[in-house]
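sharing a model prediction with you, sequence too.
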Amino acid sequence: MKRSIIIVFSTLLFAFSALADNIDTYKFSSVDQEQQYRHLTESLRCPKCQNNSIADSNAMIAGDMRLKVYELLQSGQTPDEVKAYMVARYGNFVTYEPPLLPSTLILWAGPALFVIVGALVIILRSRKRQPSEAELDAEQQARLDELLKNNGKQS
């Protein structure tokens, strides 16, 4: 019994040490540079995971992107230059706030246009369904009046 407990604990120990290999450890020249790195890795989207930042993703491409951000910051580039490099390499998708361009205009205006068109369709269809008295011809109107009179006498 004692031996099996030792085996389980040693297996868990090795499993946790294997997970520790996946942690990035970088040395920064200043605290400001480290904060810039953290902010950049949180603001860039992983191309593989799509809903995670490269800081949160375990994908290999996210690891490569984190390394490239670190290297570019170490070479003296500003955060804007690093972001511009990533956009040039991976496209506007890597930013969580893509710029408003003619090619992305439908993405920005699409939902609003969809709601407006839907509201117009509902309004126009509801107006067509409401019959008005003007739509009845003289014969139909006379028959309606007679039915209303007969109904009033029965009660």
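Here it is on my side, so go on. Note that the structure is predicted; figures quoted are calculated from it, not measured.

CA only for contacts and neighbour counts going forward, please
OK.

how many neighbouring residues does M60 have?
Residues lying near M60 (other C-alpha atoms under 10 Å) number 12.

okay, and L148 sits in which element?
When elements are assigned from DSSP states H and E, L148 belongs to helix 138-154.

what does I122 give?
For I122, the enclosing helix or strand under DSSP H and E is helix 105-129.

ok, E81 next?
If you go by DSSP H and E, E81 is part of helix 79-90.

what are the buried residues along that helix?
Using 16 or more other C-alpha atoms under 10 Å as the burial criterion, the residues of helix 79-90 that qualify are P79, V82, K83, M86, V87.

okay, the residues you listed in a markdown table with distance to T41 next?
A markdown table is the format used below for the buried residues of helix 79-90 (distance: C-alpha to C-alpha, whole Å):
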| residue | distance to T41 |
| --- | --- |
| P79 | 10 |
| V82 | 11 |
| K83 | 10 |
| M86 | 11 |
| V87 | 13 |
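
so which of those residues comes closest to H39?
Nearest to H39 among the buried residues of helix 79-90: P79, at 9.0 Å, using C-alpha to C-alpha.

show me what contacts that closest one?
P79 makes contact with Q36, L40, L73, according to C-alpha atoms under 8 Å, 6 or more residues apart in numbering.

second structure for comparison follows:
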Amino acid sequence: MDTADPIIDEIASRWRALLAGEATRQSTVRWAQAQLTNQSWTHEVAHRGLQLLNDLHHERWTVAGALGCERSRADYVRWAADVESFRADPVSWYRVYSLEFLDRLPEYMRDRTAAMFVAAGYLRAGDVPQTESKTGT
């Protein structure tokens, strides 16, 4: 699986600029929102990064920026580790992502979504947990 997605490096660069005080929260959020609107990503790990940057518009930052900045820094560190994991083994990353995603869905949506993940190659049919209605319990 090709892990090339130029937007990943751009997300990281913009996030680091924000944390260094070289960019404003508002400009960073506007940029992320534009990328989300244009669906500018190839891989879900990039989509996650854009969503996290977009979430900054909900944050209430103090004058010193300490509370919002520290949360953003922690989010960045987790996301950067996620990117590293993705680049090291994208097949395993997508498998974990897909299973976690399915687990958060209401049961009635799982079979259809699992079929889409299998069709996309993110999961194998044997990876998909059986719903109660299929197991008869």
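Cool, the structure landed. Not measured: the values here are computed from a predicted model.

overlay them and tell me the TM-score.
Remark: TM-score between the superposed chains equals 0.25 [TM-score structural alignment, normalised by the length of structure 2]; 57 aligned residues with a C-alpha RMSD of 4.7 Å.

rewinding a little: dump the contacts of P79 of structure 1 into TSV; add distance to A15 of structure 1 and secondary structure as well.
Output for those, formatted as TSV (distance: C-alpha to C-alpha, whole Å; DSSP: H, G, I helix; E, B strand; the rest coil):
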residue	distance to A15 of structure 1	secondary structure
Q36	32	helix
L40	30	helix
L73	33	helix
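
by neighbour count, which of those residues wins?
In terms of neighbours by other C-alpha under 10 Å, these top out with L40 at 22 neighbours.

would you mind measuring from that residue to Y85 of structure 1?
Going from L40 of structure 1 to Y85 of structure 1 by C-alpha to C-alpha, to the nearest Å gives 12 Å.

same question, V69 of structure 1
Plainly put, V69 of structure 1 is 9 Å away from Y85 of structure 1 if you go by C-alpha to C-alpha.

do the same with L113 of structure 1
Between L113 of structure 1 and Y85 of structure 1 the computed distance is 33 Å (C-alpha to C-alpha).

same thing with A20 of structure 1?
Using C-alpha to C-alpha, A20 of structure 1 is found at 29 Å from Y85 of structure 1.

what comes up buried for stretch 14-34 of structure 2?
R14, W15, L18, L19, R25, T28, V29, W31, A32, Q33.

which of these sit farthest apart?
Distance extremes for those: the farthest pair is L19 and Q33 at 18.2 Å, using C-alpha to C-alpha.

next up, the contacts around R48 of structure 2.
R48 of structure 2 touches W79, counting by C-alpha under 8 Å, 6+ apart.

quick check: it vs Y108 of structure 2, distance?
Counting by C-alpha to C-alpha, the separation of R48 of structure 2 from Y108 of structure 2 is 24 Å.

and what of E10 of structure 2?
For E10 of structure 2, the distance to Y108 of structure 2 - C-alpha to C-alpha - is 37 Å.

can you give me the helices in structure 2?
Counting by DSSP state H, structure 2 has helices at residues 6-19, 25-38, 44-54, 66-88, 90-104, 107-120, 132-135.
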